[in-house]
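Enquirer: Coordinates only, no sequence provided:
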């Protein structure tokens, strides 16, 4: 049986309550190349760009590229890049077909095509959502120059495998051809993501040529930004429900919340979309917003994920509905807010009230195992930095220690489907649960490079090990009860 797929020809047949592109996509040119064509980009940046194009800013269409997997391209190419974003809040669901993605490439299959797009003078902006681990940093935060993909990209620059390789090769070709460099915008959850990426690109370029490294250091703009929207993994039930409402099949729709936020440092030598018309905040320094989000949203998300796994909670909403976990998160926010710069100006109380409503949204089936992934890359900026800050100030860190202990304990579980970490392969996960707490924490922290060089590292390890001992002896709910009762007694 032939199944009618979502595509340009199907737009006119969609139900009246489904939003869709009102512009002629044939008149849109690609001004953006995006590396990392995952769900978050398509539910966040691509939606903002869709708004810009609909308002007449037609020079900012997107060519999205997956660095490895062909899955996104296989799903969207037959649909000419069209896909549905379902915004859910409780029982309400609004569908919107997004048209800003003009093409989807798979870098591993078509590196020449991707490089050609990046070198094209019409490409003025390259954005990234490649996840923290794809930045390929060593334990000191520098470029992992021994990584086999980095070595391959230096040896064969015309056949890159990494984001670094594609960016530097494209910039080198533009430089040689007299084409001004595109702006590079990291949209990943890294502190000072633009500055980190700029430094890594310089380090990578220096492996090829000192002159190329100097050019990138001097002439390539890498503003930092902060992004925020919860985008759970799409399920087969989501596909079936959304396709039924559309009346045509969408191979990869997305489900997300109503909330979306993007804060960007305003440094774009070749111009940029007029996206502040649609809610983007342009600033001189993104750092205060970024730190608030990393600690209050992402830090709380990680806490919910690891505590939820230990308590048998499959989704964020399930975990946050548990009074013990919700009370813990409220206390965690109380501990984290004083670690923020310019906290009063950012309005953290209002921010955390909104976060609580977002976490409680039962319409979003955001799996705790999905959020728990890659903790060794995420927790240093989400939890560890704030913990070291509080330790140095002589503050109590019981809740922060429990988050880290819950992570180590969860790492020792080998039966959680879909829960992975870059540390996998460095040691046998099952061995962690067999080790004494002190040895387990030391092994994980050293393997992940956590708190390397920090004066409080020994204190941090001892504190987390003590908490892990209590967690194993008493159980997670006993520790949550104790911490929550301490708050009530203040």
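Expert: Perfect, thanks for sending it. Model, not experiment: these values are computed from the prediction.
Enquirer: going forward, measure contacts and count neighbours with C-alpha atoms only.
Expert: Fine.
Enquirer: quick one: the strands in the protein?
Expert: 30-35, 61-66, 83-89, 92-98, 101-106, 125-128, 183-186, 225-228, 254-256, 261-265, 281-283 (DSSP state E).
Enquirer: longest helix of the chain?
Expert: helix 457-474 (DSSP state H).
Enquirer: Point out the other elements, helices or strands, that that one touches.
Expert: helix 385-392, helix 398-411, helix 437-448 (3 or more C-alpha pairs under 8 Å, 6 or more residues apart in numbering; DSSP states H and E).
Enquirer: could I get the ones you listed as CSV with mean neighbour count and distance to residue 241?
Expert: Output for the helices and strands packed on helix 457-474, formatted as CSV (neighbours: other C-alpha atoms under 10 Å; distance: least, C-alpha to C-alpha, whole Å):
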stretch, mean neighbour count, distance to residue 241
helix 385-392, 18, 42
helix 398-411, 24, 33
helix 437-448, 18, 41
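Enquirer: looking at those, which is closest to residue 330?
Expert: helix 398-411 (10.5 Å; C-alpha to C-alpha).
Enquirer: Tell me the helices and strands packed up against that closest one.
Expert: Looks like helix 398-411 contacts helix 300-310, helix 323-336, helix 429-434, helix 437-448, helix 457-474 (3+ C-alpha pairs under 8 Å, 6+ apart).
Enquirer: Contacts for the shortest one, please.
Expert: What it means is helix 429-434. For helix 429-434, the external contacting residues (C-alpha atoms under 8 Å, 6 or more residues apart in numbering) are 408, 409, 411, 412, 413, 414, 440.
Enquirer: now do the same end-to-end measure for stretch 112-131.
Expert: 23 Å (C-alpha to C-alpha, to the nearest Å).
Enquirer: swap in stretch 238-252?
Expert: End-to-end for stretch 238-252, by C-alpha to C-alpha: 9 Å.
Enquirer: Distance from the chain centre to it, please.
Expert: The chain centroid and the centroid of stretch 238-252 are separated by 26 Å under C-alpha atoms, centre = their mean, to the nearest Å.
Enquirer: putting a second one here so we can go through both:
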């Protein structure tokens, strides 16, 4: 499995000081886990540098390796930008070019932790059953080619198999994605994938590998020309890997690391026994509000979150949704939901953060179940509180139809950026009115919980708001909602 040449030398040099392999070295990882690890090593030391893996992109790998994997993080404060140089990454690998260096690193006992930030759709795990989706392209490929995997689960299982075969302790696997109970879901998917290749391997993983759940939070917009210009101005260096983010950052981690971990608490991470309550708060209040802003905002031509929050009616709508979301949760020790909502509002209003609603609006069929459907199911019998959840879903329905059947001059038809885009397009072969649009997309298989699907009040609430969106637009729907 070993490589040769200069790339092998670079990897071996990196392994000498690394303890973490991270899959998905996009902007969020570099603004979040890489920053915490940088702070941990600065405070407590340790051979915890990160070997970064990109599953698809090669450009970011080349950019990072060309500058010894150091990069700039620009924090957008209201009083101006602040630059931080992060040096916790030791080497980057483009798996799309050659997956073998990734497997070599995973087989090395130096790697004790594997962290992950990939899109929700990259997992290939069914949320309800926890089993793998055998028709997922990467899953299908990797089941047929377990020694040359290309997808997340195939790579993880190949790496764990090499550890088992060599008698080396397994690495801890840490999902840092916005998935409910991400550790439990990943454990289920990895073991199911392994059992389909080798039942004994699946059993070994189930018995020996730790999958702590986490909750992550930091708004990280896409880098722009302004990002690179500010990096140059503040550091004196050209940095094509520079990223920008907000000052706020949060990481809650279940403390289950049999082979050790960096002192992430030195960077402000919270280590707990159970992350679920914190995750629920964040998914429902922050991410759910983001989805509401994204879909209503896209319909109303609000390009950035800050633009939406600058509109008093829109800001009132978001505050109402946060209050409704808080009503779905039991009390959480040490947390004041009203104060948390006020902090979120301040973050959303930050004029220095250019967070595009279009970016947040991606992958709605993956995000809406935990952000909107789950809390709507948990409402305490108060139909009035159902309104903002119904509006968010209605806005998604109008949003995807508008992409397929544009209504403005100069707009062109396109598929929604969604893993179920093909199914959506087939169902929306012709433009639909509010009832037809709801009935077609609410019946996507295995998606909307039965509790909502069979609730006539939910259907009525969504269709009413969808009618307003289709006939009168986003601002009218916002005004109607806050007036109720």
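Expert: Everything's here; your move. Given the structure is predicted, the values throughout are model-derived calculations rather than measurements.
Enquirer: returning to that earlier point: format the helices and strands packed on helix 398-411 of structure 1 as CSV; extra columns: distance to residue 278 of structure 1.
Expert: Putting those into CSV (distance: least, C-alpha to C-alpha, whole Å) gives the following:
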stretch, distance to residue 278 of structure 1
helix 300-310, 26
helix 323-336, 29
helix 429-434, 45
helix 437-448, 39
helix 457-474, 43
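Enquirer: Which two among the contacts of helix 429-434 of structure 1 are spaced furthest apart?
Expert: 414 and 440 (15.2 Å).
Enquirer: Is residue 124 of structure 1 in contact with residue 31, as I believe?
Expert: Yes. Under the criterion of C-alpha atoms under 8 Å, residue 124 of structure 1 makes contact with residue 31 at 5.5 Å.
Enquirer: As a check, name the ranges of all helices in the stretch 151-300 of structure 2.
Expert: 152-166, 182-197, 199-208, 225-235, 276-281, 288-299 (DSSP state H, counting those that start in this stretch).
Enquirer: so which of these gets nearest residue 319 of structure 2?
Expert: Residue 319 of structure 2 sits nearest to helix 288-299 of all those, at 8.7 Å, using C-alpha to C-alpha.
Enquirer: What range does the closest one cover in structure 1?
Expert: Aligning helix 288-299 of structure 2 against structure 1 (TM-score structural alignment) gives residues 299-310.
Enquirer: chain center to the matching stretch, what's the gap?
Expert: 16 Å.
Enquirer: now do stretch 460-467 of structure 1
Expert: 28 Å.
Enquirer: And for stretch 259-275 of structure 2?
Expert: Offset of stretch 259-275 of structure 2 from its chain centre (C-alpha atoms, centre = their mean): 20 Å.
Enquirer: which residues in structure 1 does that stretch align to?
Expert: Going by TM-score structural alignment: stretch 259-275 of structure 2 matches residues 270-286.
Enquirer: Can you mark which positions in that stretch are buried?
Expert: 272, 273, 274, 275, 280, 281, 282, 285, 286 (16 or more other C-alpha atoms under 10 Å).
Enquirer: sorry, back to before: could you identify which of the helices and strands packed on helix 398-411 of structure 1 is most buried?
Expert: Scoring those by mean neighbour count under mean count of other C-alpha atoms under 10 Å gives helix 300-310 as the most buried, with a mean of 26.
Enquirer: Return the mean post-superposition distance for it against structure 2.
Expert: If you overlay the two and look at helix 300-310 of structure 1, the average distance to its match in structure 2 is 0.8 Å (mean C-alpha distance after the TM-score superposition for structure 1).
Enquirer: angle of that helix against helix 398-411?
Expert: Per axes from the mean of the first three to the mean of the last three C-alpha atoms, to 10 degrees, the angle that helix 300-310 of structure 1 makes with helix 398-411 is 50 degrees.
Enquirer: To which residue of structure 1 is residue 335 of structure 2 aligned?
Expert: Residue 335 of structure 2 maps onto residue 346 in structure 1, by TM-score structural alignment.
Enquirer: Residue 117 of structure 2 now?
Expert: Here residue 117 of structure 2 is matched to residue 129 in structure 1, going by TM-score structural alignment.
Enquirer: can you count the residues close to its match?
Expert: Number of residues near residue 129 of structure 1 (other C-alpha atoms under 10 Å) recorded here: 21.
Enquirer: quick one, what contacts it?
Expert: So residue 129 of structure 1 contacts 34, 35, 36, 37, 38, 40, 41, 186, 187, 188 (C-alpha under 8 Å, 6+ apart).
Enquirer: Would you agree the second one is in contact with residue 68?
Expert: No. Residue 35 of structure 1 lies out of contact with residue 68 (C-alpha under 8 Å); the separation is 10.4 Å.
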